[in-house]
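A.B. asks: Need a 3D model of the following:
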Amino acid sequence: MGQQTMANLLLIVINAFWGLSYVFMKLGLGSLQAFNIVGLRFLLAFFIAGILFYKRLMLVTKKVIISSFMLGTLLFGVFTFVTYGVSMTSASNAGFLVSLTVIFVPLINCLLVRRLPSKQIFIGLIFILTGIGLLTLKHSLTINHGDLFCIIGALLYAAFIILTGKLTKEDDPLTLGILQLGVAGTLAMICSVLFENPSLPSTLNSWIAILGLGILCSAFGFIGQTIAQKYTTPIHTGLIFALEPIFAALFAVLFLKEVFTLKDIISCSIVIMGILIAQINIKKLSKLKVNYIVRKSFSDTPK
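C.D. replies: Here you go, the predicted structure:
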């Protein structure tokens, strides 16, 4: 099995864990408050990653600390909005809305370079907005606060990805990844002390939630993504990331007994279709297909 195949399989596992994270958040919110959950998950992930890669942290510079603070602050904002969002909407809705990150990234890039989005992204955006409208708008044409928080979380995550892309070209990505977890966790715990009554998990569900979020979704997820993306292509990564909301919906039905109506299935399918349209590089795929056919014809030629 090749390195790219292994990397793709790793990304699929990571996206399954990220889909499961919405179930973990629902479980944790039964006895823990939002800032408390965000703080515990990221501090746990920070200590695990710090122990595993302590040698990298010994080489940290002032510049890396500043970059980590910027990224950690954004990460704190992302998961604060997402966690509050999950508390007010269904886990399946949250998964699909947070996946809007993949369309927000190219849109923000278009704003930064002051250029209109491509026709492909524009068509994908129309599909996505249609799907979101069907999924979230009620009879009174109002959107649930939880859905809105998840959309804001997706927008912040897009900004986080763009900033990460810039800063990792200048500093060690693994060191940045570890330190940003510590910053996000610390900020969340400070807010928990100021606005909540922070505590350690006291029930089985809350322990499962924090350990799952901290170990599987944060430590393994963020480190695994960094490693996997070295050995696979952006096209494969984008397509695999589109699986996260599908996993979120699947786990919500299996573990939280959420009910998926035909309207929900159609709405979510339209969102996924829009994400794929915006992400797939048609020209590159066509070129790869032509190259494959040419190689195949030569290999099939009698020797």
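A.B. asks: use CA for all of it now, contacts and neighbours both
C.D. replies: Noted.
A.B. asks: Give the other helices and strands that the strand or helix carrying Gln120 contacts.
C.D. replies: Using DSSP states H and E, Gln120 falls within helix 119-136. For helix 119-136, the packing partners by 3 or more C-alpha pairs under 8 Å, 6 or more residues apart in numbering; DSSP states H and E come out as helix 91-98, helix 101-112, helix 262-279.
A.B. asks: Return the distance of Leu125 relative to Leu32.
C.D. replies: Computed as C-alpha to C-alpha, to the nearest Å, the Leu125 to Leu32 distance reads 36 Å.
A.B. asks: If you could redo that for Val113, that was the one I meant.
C.D. replies: Using C-alpha to C-alpha, Val113 is found at 42 Å from Leu32.
A.B. asks: ok so, going back, so which of the helices and strands packed on helix 119-136 is the most packed in?
C.D. replies: Greatest average neighbour count among those goes to helix 91-98 (a mean of 27), per mean count of other C-alpha atoms under 10 Å.
A.B. asks: Now do that one: everything it contacts.
C.D. replies: 19, 22-23, 26, 82, 85-86, 132, 135-136, 147, 150-151, 153-154, 244-246, 248-250, 252, 258, 268, 271 (C-alpha atoms under 8 Å, 6 or more residues apart in numbering).
A.B. asks: Using ChimeraX, define a selection of the buried residues within those residues.
C.D. replies: Of the contacts of helix 91-98, the buried ones can be selected in ChimeraX as follows, counting by 16 or more other C-alpha atoms under 10 Å:
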select :19,22,23,26,82,85,86,132,135,136,147,150,151,153,154,244,245,246,248,249,250,252,268,271
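A.B. asks: Looking at the contacts of helix 91-98, which are in helices?
C.D. replies: Among those, the members found in helices (DSSP state H) are 19, 22-23, 26, 82, 85-86, 132, 135-136, 147, 150-151, 153-154, 244-246, 248-250, 252, 268, 271.
A.B. asks: Does Ser31 touch Trp207 like I think?
C.D. replies: No. In this structure, Ser31 is not within contact of Trp207 by C-alpha atoms under 8 Å, at 10.1 Å.
A.B. asks: And the helices in the stretch 151-300 of the chain, which stretches?
C.D. replies: Applying DSSP state H, counting those that start in this stretch to the stretch 151-300 of the chain gives helices spanning 173-195, 204-211, 221-228, 234-241, 244-255, 262-279, 282-299.
A.B. asks: Could you export these to JSON lines, including columns for distance to Pro117?
C.D. replies: Converted to JSON lines, those look like this (distance: least, C-alpha to C-alpha, whole Å):
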{"stretch": "helix 173-195", "distance to Pro117": "29"}
{"stretch": "helix 204-211", "distance to Pro117": "39"}
{"stretch": "helix 221-228", "distance to Pro117": "27"}
{"stretch": "helix 234-241", "distance to Pro117": "18"}
{"stretch": "helix 244-255", "distance to Pro117": "24"}
{"stretch": "helix 262-279", "distance to Pro117": "10"}
{"stretch": "helix 282-299", "distance to Pro117": "15"}
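A.B. asks: Second input sequence below; structure requested for side-by-side comparison:
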Amino acid sequence: MPQHEISDSTKGILFATLAAALNGTIGVLSKFLMESGLTSASIAFFKSLIGFICLLIVIRGEVESTTAYLRAGVCAFFGIFILFYFETSAYHHELAANVVLTLMAFATISAFILSWIFIGDKPTPTRWLGLAICVIGLAVFLGVSRPTNLTGLIYASIAGLGYGAFSVIAKAMKLGSGLAVTRRLLLFGSIYLAFPFVSNGAISPDWSIGAWTALLTLALLPSIGGFYCTTRAIELATPAQIQLFELTEPLFAALLAVLFLNEFPGLNTYLGGALVVIGLFVSQQNFGKKYCH
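C.D. replies: Next up, the predicted model:
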């Protein structure tokens, strides 16, 4: 029987979806840590720092060039600092559901446009249609309401633009992937996130086993695992595909909320989730293969 190899594009989509699943743990674990007294700035700083320290211990003896650090520094600025700082600021002004929808929509739209400009990956009509269906699905899924504050939406938009730019810049600069790349990203992420951490009072966790276990889990799953899968996806697929499939993150977060927080979804959750899946299917029709390598 003939053997059919999985294409790089398909592998990239799988890594992007896995990254979304790993990032979906952030909500459940962060909620637990916030209830213990930590701020979002503290959580983001410590999960990056702990992730960097873990990889510093695991990876030894690898020669790293100045160029590699420069690439990681630029990418981490957009993919970690801009994303986190403006996302956190947005939550202080606008409803969480509206922030998530705005951020994810702008991340994907910016990836579409910047990919077109910088790597020649022109979006097809079916891709735009798929994105529109996904955004409508997310709006239904999240239960968004009428915006209450323009400032919050602007901050969420900037956060989304930063994350969308991250995937395109990483692709254009040939950031690479692997644990060494992830370590460099978390190094610069820790440095950048130290500023909001200090400005928000430098609140540290208590010495309870539960708090440090949650932080270690955040470091291992979304920080190390999430960035590892995302950078692998960037190598294999287009930034547009990656951002589209990372739109599934709220779906995984909702599943984890059911399992660990007993927060059971309503009809809108199922309907919105179904629309997101349909939108992803539509978006993949006639996706250009020549840009996936």
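A.B. asks: hmm, back to that, who has more neighbours out of Val113 and Leu32 of the first structure?
C.D. replies: More crowded of Val113 of the first structure and Leu32, by other C-alpha atoms under 10 Å: Leu32, with 23 against 8.
A.B. asks: Return the residue of the second structure aligned against the more buried one.
C.D. replies: Applying TM-score structural alignment, one finds that Leu32 of the first structure aligns to Leu38 in the second structure.
A.B. asks: Between the helices and strands packed on helix 119-136 of the first structure, which one is closest to Gln225 of the first structure.
C.D. replies: Gln225 of the first structure lies closest to helix 101-112 among these, at 15.3 Å (C-alpha to C-alpha).
A.B. asks: could you give the angle of the closest one to helix 234-241?
C.D. replies: Angle, helix 101-112 of the first structure to helix 234-241, by axes from the mean of the first three to the mean of the last three C-alpha atoms, to 10 degrees: 130 degrees.
A.B. asks: which residues are in contact with helix 101-112 of the first structure?
C.D. replies: Residues from elsewhere that reach helix 101-112 of the first structure (C-alpha under 8 Å, 6+ apart): 116-117, 121, 125, 154-155, 157-159, 161-162, 238, 275, 278-279.
A.B. asks: Just the buried residues from these, in ChimeraX please.
C.D. replies: Only the buried entries of the contacts of helix 101-112 of the first structure go into this ChimeraX selection, using 16+ other C-alpha under 10 Å:
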select :117,121,125,154,155,157,158,159,161,238,275,278,279
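A.B. asks: Which single one of the contacts of helix 101-112 of the first structure is nearest to Cys217 of the first structure?
C.D. replies: Tyr157 (15.4 Å).
A.B. asks: Now check the closest one against the second structure: what is it aligned to?
C.D. replies: Aligned counterpart of Tyr157 of the first structure in the second structure: Tyr163 (TM-score structural alignment).
A.B. asks: Surely its match and Phe77 touch.
C.D. replies: No. Tyr163 of the second structure is not in contact with Phe77 according to C-alpha under 8 Å; the separation is 9.6 Å.
A.B. asks: Return every residue with contacts to both of these two.
C.D. replies: Contacts common to Tyr163 of the second structure and Phe77, judged by C-alpha under 8 Å, 6+ apart, are absent.
A.B. asks: In the second structure, what sits opposite Leu194 of the first structure in the alignment?
C.D. replies: By TM-score structural alignment, Leu194 of the first structure lines up with Ser199 in the second structure.
A.B. asks: residue in the second structure matching Phe17 of the first structure?
C.D. replies: Per TM-score structural alignment, Phe17 of the first structure is aligned with Leu22.
A.B. asks: Thr80 of the first structure too?
C.D. replies: In the second structure, Thr80 of the first structure lands on Tyr85 (TM-score structural alignment).
A.B. asks: From Phe46 of the second structure, how far off is Gln56 of the second structure?
C.D. replies: Let me fix one detail, which is that residue 56 of the second structure is Leu and not Gln. Applying C-alpha to C-alpha, the value for Leu56 of the second structure to Phe46 of the second structure is 15 Å.
A.B. asks: And Val282 of the second structure, by the same measure?
C.D. replies: Going from Val282 of the second structure to Phe46 of the second structure by C-alpha to C-alpha gives 39 Å.
A.B. asks: ok, now Leu185 of the second structure?
C.D. replies: Relative to Phe46 of the second structure, and taking C-alpha to C-alpha, Leu185 of the second structure is found at 14 Å.
A.B. asks: burial measure for Trp128 of the second structure, as a count.
C.D. replies: Trp128 of the second structure: 16 surrounding residues under other C-alpha under 10 Å.
A.B. asks: And Gly124 of the first structure, how far from Leu155 of the first structure?
C.D. replies: Distance of Gly124 of the first structure to Leu155 of the first structure, given as C-alpha to C-alpha: 17 Å.
A.B. asks: One more: Lys166 of the first structure?
C.D. replies: Distance, Lys166 of the first structure to Leu155 of the first structure, using C-alpha to C-alpha: 17 Å.
A.B. asks: cool, Gln3 of the first structure as well?
C.D. replies: Gln3 of the first structure sits at a distance of 32 Å from Leu155 of the first structure (criterion: C-alpha to C-alpha).
A.B. asks: The match of Thr80 of the first structure sits in which helix or strand?
C.D. replies: With DSSP H and E as the criterion, Tyr85 of the second structure is inside helix 83-91.
A.B. asks: what's the average distance of that helix to the first structure?
C.D. replies: Helix 83-91 of the second structure, aligned to the first structure and superposed, deviates on average by 4.4 Å (mean C-alpha distance after the TM-score superposition for the first structure).
A.B. asks: now that helix: how far from the chain's centre is it?
C.D. replies: How far helix 83-91 of the second structure lies from its chain's middle: 13 Å, per C-alpha atoms, centre = their mean, to the nearest Å.
A.B. asks: what sits up against it?
C.D. replies: The contact list for helix 83-91 of the second structure, computed with C-alpha under 8 Å, 6+ apart, reads 40-41, 44, 99, 103, 151-156, 158-160, 162-163, 196.
A.B. asks: what does stretch 266-282 of the second structure give?
C.D. replies: The contact list for stretch 266-282 of the second structure, computed with C-alpha under 8 Å, 6+ apart, reads 126-127, 129-143, 244-245, 247-248, 251.
A.B. asks: again, 10 Å this time
C.D. replies: The contact list for stretch 266-282 of the second structure, computed with C-alpha atoms under 10 Å, 6 or more residues apart in numbering, reads 126-143, 241, 244-245, 247-248, 250-251, 254, 283.
A.B. asks: how long is stretch 18-37 of the first structure from one end to the other?
C.D. replies: Terminal-residue distance, stretch 18-37 of the first structure (C-alpha to C-alpha): 15 Å.
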